[in-house]
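[1] The sequence and its predicted three-dimensional model are supplied below.
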Amino acid sequence: MVNSHADPMSGGLPAATPSGTPDLHARALAATVVPMGLFESRDAVLTAVWVNEAFERAVGYGLEGAHEREPAIRAELERDPVRAMQLAEALLAARPFTPTFTLGRADGSRFVCQVHLSPVPSDDAHDTPRYWVAAFQDMTEQLSHDAEQAALVEAERRERRSLGLIAQVSDLLMDVDDPHALREIAMVLRHAVVGWAGFFLNDRGLRAADGIDGGPGRGHRGDAFRTATRGPRPDAPDVVQLLLDGERDRPVDLALDAVYACGSASEWLAQHVSAQAQHPTDGQPAPSGGRAVVFPVPGRRRVLGLMAVVPRDEGGLRAIEPAAMTILELTARRVGLVLDNARLYDREHRLAETLQRAMLPEQAEVDGLDVWTYYAPNSENVQVGGDWYDVLQISPDVAGVVIGDVVGHDVEAAAAMGQLRSVVRSYTFDITTPGPVLERVDQLVTGMRIPRSAGLVLSTLTRREQGWRLEWSRAGHLPVLHVRDGVATELRDAGGALIGFGNGVRSTSTLDLVEGDVLVYYTDGLIERRDRGLREGLAALAGVASRITARDAAGIGEELLSRLADHPEDDVAVVVVRVPDPRDHLERARSPRRRRWSLPNEPSSIGRARHAVVRTCQAWEIPDAANAELVVSELVANAVLHGFGHVSLQLYDTGDGLRIEVEDGNPAPPVSTDGHPGRVGGFGMQIVERLADWGWRQSRGGKLVWAKVRPGSLPETGR
């Protein structure tokens, strides 16, 4: 309401005094570009009594319009009692106050306005100020700027969060051998962007996966969709199969409660996602969404699997924010890339190792000599190299032993090793004397242009009336170690250049062996380390060999490995040859009670394993060799019939019995055979249960079945 004493020409302000000063002030307030007004305070309520032209230009109305909108301001204060109390206290105390109001313009729009209120002193200093001057500040631009800055900050925060999540996923994918890597990635996604997440690999059918493995051929079988001829009529297409077939490369919605074709990929995945999402493994509450979003996990040539997520809110794809969608797509792609690389490397490695092991001979049984062989690729880096050995029965009285190393750790090195082995074997049967054999090998290798350098030691052992005679020639390889009566000697004679670099003449050296003599053939992986040079390694080998107490070749080899190759940094190949001593049974050796053999996956390995157990029990003076023979026969038979890959046989003397361990490449549990008469291993695991305590566990390469033979057990009758 306008003051009755105001001068209309001054815009509602009191009339000027004769001096003209108030009139100057009034004209100054009216001329300012800052929207301003004068308010009268009555019972802690402000009423407009004057506004300037800047105010009218800003809002589109004058004093009368301000009066019309005062009830809306009071209503706003009633909804905010804290601000209303602050305003009342400021009016009562006559102190400046800056509240914020939402004002309406004449066109109906609204804007946030900050009002700077200051009391106008009364003529009497003791009176409470009656009038308040107000300056209005439009906060629209400031708020827009603040909102823009806040949006930029939020966008940066989301981007950093996304980068952090991707980095976390990448770190988890660094350890491809972690059996729970995919499960941990799914938990990271669940805690950050979705309600639930899981991975499913496509290995001859879908299967839930916790980690990255070698893929098909490693014993995994998809437990996914099976075809069916009858079932309910589907009301939804098989979108999951379209992803698996590569016909769609973008994420798809999967309704978890829809009816899909019986036996389809979508039906299987919807059932498994529903079951797993409702029973999470991390203890978090399960999401209630009825739709999942399925992302393809792409490889180079095909879709390797799927990543399924359940959004935190209903709506499927629509419920996932763009930033979260980017995170999920990048995660699926990175998992696919790492999975593809891991499987490619695994295939190449298994190909090279299979090629290499196929070229390594079976351990020859040489009449009159105790021979033990061992080969293992680098266990730390899982590489494949060119280390190799060969044991030949050239004639009834002549045996040949070769050990060598081709430079490199790949398929080419393994192939070069195979070529060289075949050449050496062929010429050794034809010529026999080591020096001339290597001369012929030099000539042929030079013409074959084998791309890798190689070194080897070729030796022959000839039976004579007085014992055995050793002949050898070296081509750039480490010397054979000869041990007699606790004295180790390096056989450095008859040395020469690497194969293919000889000058045309290769010498041959000779040594007569006596009973109890030991020959150790080895590659550099047995003795070399980053912290130990070649000379120190040779000295360590001689020191260990001179103190060995074992009375058989296998025991000597095991002690060398336990002392020198517990953590090899390169491939290791070892051949131990011992001339038996009739006095061996008179003294019980204090050697490590462990033996190991690598056997091909074929029925003949069953007989070899039985023979190895019998010989070991005799060397260790362990009774019940017949029971151990039956147990190992059944374990190896199961590995041959139901497993794949090489079979590893290990024997341990536990002090109160014999422990047998058989490992193969199939991670599935042991399978009992049906016991048909005449069938290899026909008595199955029943006889193992009768004679031994046994169990099994997963291993890195498949499964390991163990059995501890009970002392005093009776063998199965009728065997």
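    Thanks, I have the structure now. Numbers count the residues shown, from 1 in each chain.
[2] only C-alpha atoms for contact and neighbour calcs from this point on.
    Fine.
[3] Strands of the stretch 251-400 of the chain, start to end?
    Counting by DSSP state E, counting those that start in this stretch, the stretch 251-400 of the chain has strands at residues 252-255, 291-298, 303-310, 370-376, 386-395, 398-406.
[4] and here's the other structure:
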Amino acid sequence: MPDAELTSALEAIRTGAYVVDEQGRILAVNSCAENMLGRAAGDLIGHDAHDLLHRGPQGQPLPATRCSMRQAFHAGLPAQGSDVHFVRADGSLVRISWVLTPYALHDGGAGTLVVFHDERTPSGEQRPGQGTEPLGELERLALLAETTTRLTSTLDVDEALRRLVSLVVPRLADWAVIDLITERDEVWRTAVVHAEGDTLVHREDLQGPMPPVPEQSPMPLSRALRGVASALAGPETYRRDPDSGIAVEQRRLFDATGIHSAAITPIRSTREVLGALTLGRAEKPGDFTVADLPLLEDIARRAGLALDNARLYQRQRKVAETMQNHLLPQMPQVPELQMTVRYLPAPDASQVGGDWYDAFALSDGATALVIGDVVGHDLEAAAGMAQLRNMLRAYAWGHQEPPSRIVERLDEAVMPITDVAMATVILARIARTGDGRWQLSWSNAGHPPPLLVTHDGLTHYLTDGHGLLLGTGVRTPRRDATIVLPPDCTLLLYTDGLIEAPGRTLDDGLEALRQHAAALAHRPLQSFTDQLLARVQPPGHDDVALLAVRTPPRGSVAPAQCR
């Protein structure tokens, strides 16, 4: 099936264009290419571009070893050429000029963008959607297409800025400067980057806070930061007496970098001015001209849309994380027990979720420990999580009953009282025994089993006391399990985001958790928790809630079945 997002991006290119995957198969094609080749998209998608299109001057099949486009494709570097023949659906040949460049696919894969122009078009004749631009225009269109796909495929502001810099340096300039306007209307020189060969070097000494934007200054950067216009600049532009603090900083920039020619343009979103992009040439020969500004403005316009989307996404994430953190409780102080918690939202989710942890004192002096997960990753899941947490607290406090009976009460109430479809939960109670040790009793409703880790690195998954998840409507007796915890051990309660990831089995995830927990057993509890998350957590597939409890180092009673 054609990729709708890719196809939409290619339609902005006013000449023939298609994208191939790492094997050279066509993934998407625009309508200009369809018209030039006399082939519908369905006859192109999925085919090897070389085998289908590339021919010799007399229409004969062209070996890949003699095809300049194919060789450039395998090199994986930007390239251009001419006098290549494509075969149309009717068997006629089209002699083309072409530009080829790596193209980042939205799913993270690597592709290649091919932009081509029919060299045989008679003077003055135009095909639908194509102008009579020279080869330089093809390069411009290829750069804009690459800019669009690379910047829109990330929702991280810093990553978008890194990609923007790598697109323009050293291709258009040897210096790139990005000034952004913060949410408090302050200006921050976010990036000053210089190309030294193939390496991009950040000049952090030139980055940092900038003076405020003057309201009337005619200087190029000040006008760009007000969204007025693009402009050219050079060292002489800022030799005159400065009219603002920004002009002083610009003089310092030109003096420090040796830039002899610069082009400056606003970075705008659909709603506001976000900053300014400056491209500078120091070692690179030639000066920017007015003819260069439209390309720079096109790049900055695409950058503005991408940055605005990334900022909105991060703002939503911040609100969501704040909501989630307020929903999650503070941990009680239990004498002699250490306790720590962590909550990590999935990086690819912009909403709160249903994972939660809890710990609270019970009416008989014991301490309740809870870990749970409401199905879903949205506000409804978060609301359901809050309902279940509060109900569980009330049942556990008001009824001095085993955990299994409290979980039964909660399950009975889920369907008639809450909006929760399904959820998993572990309710445990930890209390001191008469001989000074710590005893854990628990009941598990469909949740991943707790992990017990001794100070010496022995591990044991607590698989007893397991039953159905909440919300199934099936009423079966739930079971309790009890264990006396060894001294200086760590009990780990966690949600499935810690062990599940596409491409690996649940057993693989549990084994990885066990191995890393054993290796970290000697660490202080805070360090144990942080390092465990850093080593084990799958990259961004699900939320993770984690509750870790450590008993005091007394005695030496080893648990059964540890290994």
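    Done, it's in. Just so it is clear, the structure is predicted and the values come from calculations on it, not from any experiment.
[5] isn't Ser217 of structure 2 right up against Leu225?
    No: if you go by C-alpha atoms under 8 Å, Ser217 of structure 2 and Leu225 don't touch, sitting 10.6 Å apart.
[6] who has more neighbours, those two?
    Leu225 (28 against 16; other C-alpha atoms under 10 Å).
[7] Confirm for me that the more buried one is in contact with Val213.
    Yes: counting by C-alpha under 8 Å, Val213 is a contact partner of Leu225 of structure 2 at 6.9 Å.
[8] Looking at the strands of the stretch 251-400 of structure 1, which is nearest to Arg157 of structure 1?
    In terms of C-alpha to C-alpha, the element of these nearest to Arg157 of structure 1 is strand 303-310, at 23.1 Å.
[9] Nearest approach to Ala26 of structure 1 belongs to which of the strands of the stretch 251-400 of structure 1?
    The closest of the strands of the stretch 251-400 of structure 1 to Ala26 of structure 1 is strand 303-310. By C-alpha to C-alpha, the value is 68.0 Å.
[10] Could you find the closest non-adjacent residue to Val382 of structure 1?
    His349 (7.9 Å; C-alpha to C-alpha, 6 or more residues apart in numbering).
[11] What is the neighbour count of that neighbour?
    Applying other C-alpha under 10 Å, we find 18 residues neighbouring His349 of structure 1.
[12] next one: Thr508 of structure 1
    19.
[13] What of Leu312 of structure 2?
    Using other C-alpha under 10 Å, the number of residues around Leu312 of structure 2 comes to 15.
[14] How much space separates the corresponding residue of structure 1 for it from Gly467 of structure 1?
    Matched to structure 1 by TM-score structural alignment, Leu312 of structure 2 sits across from Leu344. Note on Leu344 of structure 1: its distance to Gly467 of structure 1, by C-alpha to C-alpha, to the nearest Å, is 52 Å.
[15] same question, Gln278 of structure 1
    As judged by C-alpha to C-alpha, Gln278 of structure 1 and Gly467 of structure 1 stand 76 Å apart.
[16] With His191 of structure 1 instead?
    In this structure, His191 of structure 1 and Gly467 of structure 1 are 75 Å apart, going by C-alpha to C-alpha.
[17] can you tell me what part of structure 2 stretch 695-703 of structure 1 aligns to?
    So stretch 695-703 of structure 1 sits over no part of structure 2, by TM-score structural alignment.
[18] and that stretch, how far apart are its ends?
    Stretch 695-703 of structure 1: ends 11 Å apart by C-alpha to C-alpha.
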